[in-house]
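Trainee: Prediction below, plus the sequence it came from.
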Amino acid sequence: MGKKFPALLPEHEAFIKKQHMFFVGSAPLKADGHVNLSPKGHDVFRILSPTEVAYLDLTGSGNETSAHVEENGRITFMFCAFEGPPMIMRLYGTGRVVLPGTPEWEERIPHFELLPGARQLFVADIHTVQTSCGFAVPFLSYTGERETLKRWAVQKGEDGIRDYHRERNTLTLDGDMTPLGRRLSEAD
């Protein structure tokens, strides 16, 4: 078992800022529900305080995390050192979904570059930071971000993205409504 901390220390923040990707984990409460683990790239993660973080979520083929977080708040972030000294860092917290157009979105979005296809923000209060060795994580060299998702979102345009959200981002694999799906159904 690794070391545990109640909040991010300056060295934890420095480690996170060096990483080019992170993973987000969430799960519904029902025993037969799907656990979700998503890789995230681009410069979308922000440390707001030693116990509060957020990330700008871009449109993707699923929207599991939003429904899970709305249901139970549980969210985990994982960072791995693929370059330099080995380390894995997990941030365990209670999150919430922040949709565009809400007062909290307006308050939080200045912390981010607004990327094409931005879908929602996740803001999380961190209650445990855990570090572990990462000795088995391979070395991987960062050569750049994939621009495919950004190009896809620009090509779709706002109306196309909204249609895609309706088609692919309203329900989870388990059939649970997402916050974005609820908003879209209320708008119809």
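Mentor: Done, it's in.

Trainee: C-alpha from now on. contacts and neighbour counts both.
Mentor: OK.

Trainee: Check which residues of stretch 43-59 are buried.
Mentor: Buried residues in stretch 43-59, counted by 16 or more other CA atoms under 10 Å: 43-47, 50-59.

Trainee: mind checking the longest helix of the chain?
Mentor: helix 148-168 (DSSP state H).

Trainee: what comes up buried for that helix?
Mentor: Buried residues in helix 148-168, counted by 16+ other CA under 10 Å: 150, 153, 156, 161, 162, 164, 165, 166, 168.

Trainee: circling back to that earlier point, pick out the most distant pair among the buried residues of stretch 43-59.
Mentor: 50 and 59 (27.6 Å; CA to CA).

Trainee: Tell me where the protein has helices.
Mentor: 10-18, 64-72, 103-108, 148-168, 179-187.

Trainee: In addition, the following structure is provided for comparison:
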Amino acid sequence: MGRQFKSISSAQREFIASQVVFFVSTATREGHINLSPKGIDTFRILSENKVVWLNLTGSGNETAAHVMESDRMTIMFCAFQGAPKILRLYGKASVFHPGDPQFDKMKELFPDIPGSRQIFEMDVELVQSSCGMGVPLMEYKGHREELLDWAKDLGEQGLLEYRKKKNTLSLDGRPTGLPDYN
């Protein structure tokens, strides 16, 4: 049975810090539900009820489009090593793009990662833990470098052109809020 909490405890903070991957889920009233795995050094806990994560340029931009229409977000961590555990954070999210004062301020929380596209901030309303006994044991071998290499090779101008082509609309044709690249 799952247990529910109103905030992130110090033990839960340690569990989150030890995970190398997390999953983000968002949805609008209609259309596709989005569930994305995230990795690298892109997640920060600001307080017991506030987290932020850095989003990197990728093939889509569903999360941003969804958050602009419906601020609901769920973030999930699960243990692939050690004791079985799943931890979910439920809350309301905001998205900040380069040029937004909040983006520029929060960007300092993260290393300089090629392809950084947005920062999401979530006010955590509910924390839920569950057993995770169905999650397989897996060995972590390291982060993949392909996304970072791709972003470095494209360079800033190439990334802007890519985002304009691939990241301004969601699968359902919703705007993602990226700055006007014209």
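Mentor: It's in. Here the structure is a predicted model, which is why all the values come from computation and not from measurement.

Trainee: The longest helix of the first structure vs the second structure - mean distance after superposition?
Mentor: Compared with the second structure after the fit, helix 148-168 of the first structure shows a mean deviation of 0.5 Å (mean CA distance after the TM-score superposition for the first structure).

Trainee: Would you check the span in the second structure matched by that helix?
Mentor: Matched against the second structure by TM-score structural alignment, helix 148-168 of the first structure falls on residues 146-166.

Trainee: pull the longest strand from the first structure.
Mentor: Longest strand of the first structure, by residue count under DSSP state E: strand 118-132.

Trainee: Pull the residues that contact that strand.
Mentor: Outside strand 118-132 of the first structure, the residues within contact range by CA atoms under 8 Å, 6 or more residues apart in numbering are 1-8, 51-59, 75, 87-100, 105.

Trainee: now for residue 42 of the second structure: what does it line up with in the first structure?
Mentor: Using TM-score structural alignment as the criterion, residue 42 of the second structure maps onto residue 44 of the first structure.

Trainee: wait, what's in contact with that match?
Mentor: Per CA under 8 Å, 6+ apart, neighbours of residue 44 of the first structure: 55, 56, 57, 112, 113.

Trainee: can you tell me what part of the first structure stretch 117-135 of the second structure aligns to?
Mentor: Aligned by TM-score structural alignment, stretch 117-135 of the second structure corresponds to residues 119-137 of the first structure.

Trainee: still on that earlier bit, taking the buried residues of helix 148-168 of the first structure as a set, which two sit the farthest apart in space?
Mentor: 150 and 166 (19.0 Å).

Trainee: List the contacts of residue 143 of the second structure.
Mentor: Per CA under 8 Å, 6+ apart, neighbours of residue 143 of the second structure: 39, 40.

Trainee: what about 7 Å?
Mentor: Contact analysis of residue 143 of the second structure by CA atoms under 7 Å, 6 or more residues apart in numbering lists residue 40.

Trainee: cool, residue 94 of the second structure as well?
Mentor: Contact partners of residue 94 of the second structure, counting by CA under 7 Å, 6+ apart, are 67, 71, 120, 121, 122.

Trainee: Include distance to residue 28 of the second structure when you put those residues into TSV, please.
Mentor: Listed next are those as TSV, based on distance: CA to CA, whole Å:
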residue	distance to residue 28 of the second structure
67	8
71	9
120	17
121	18
122	17
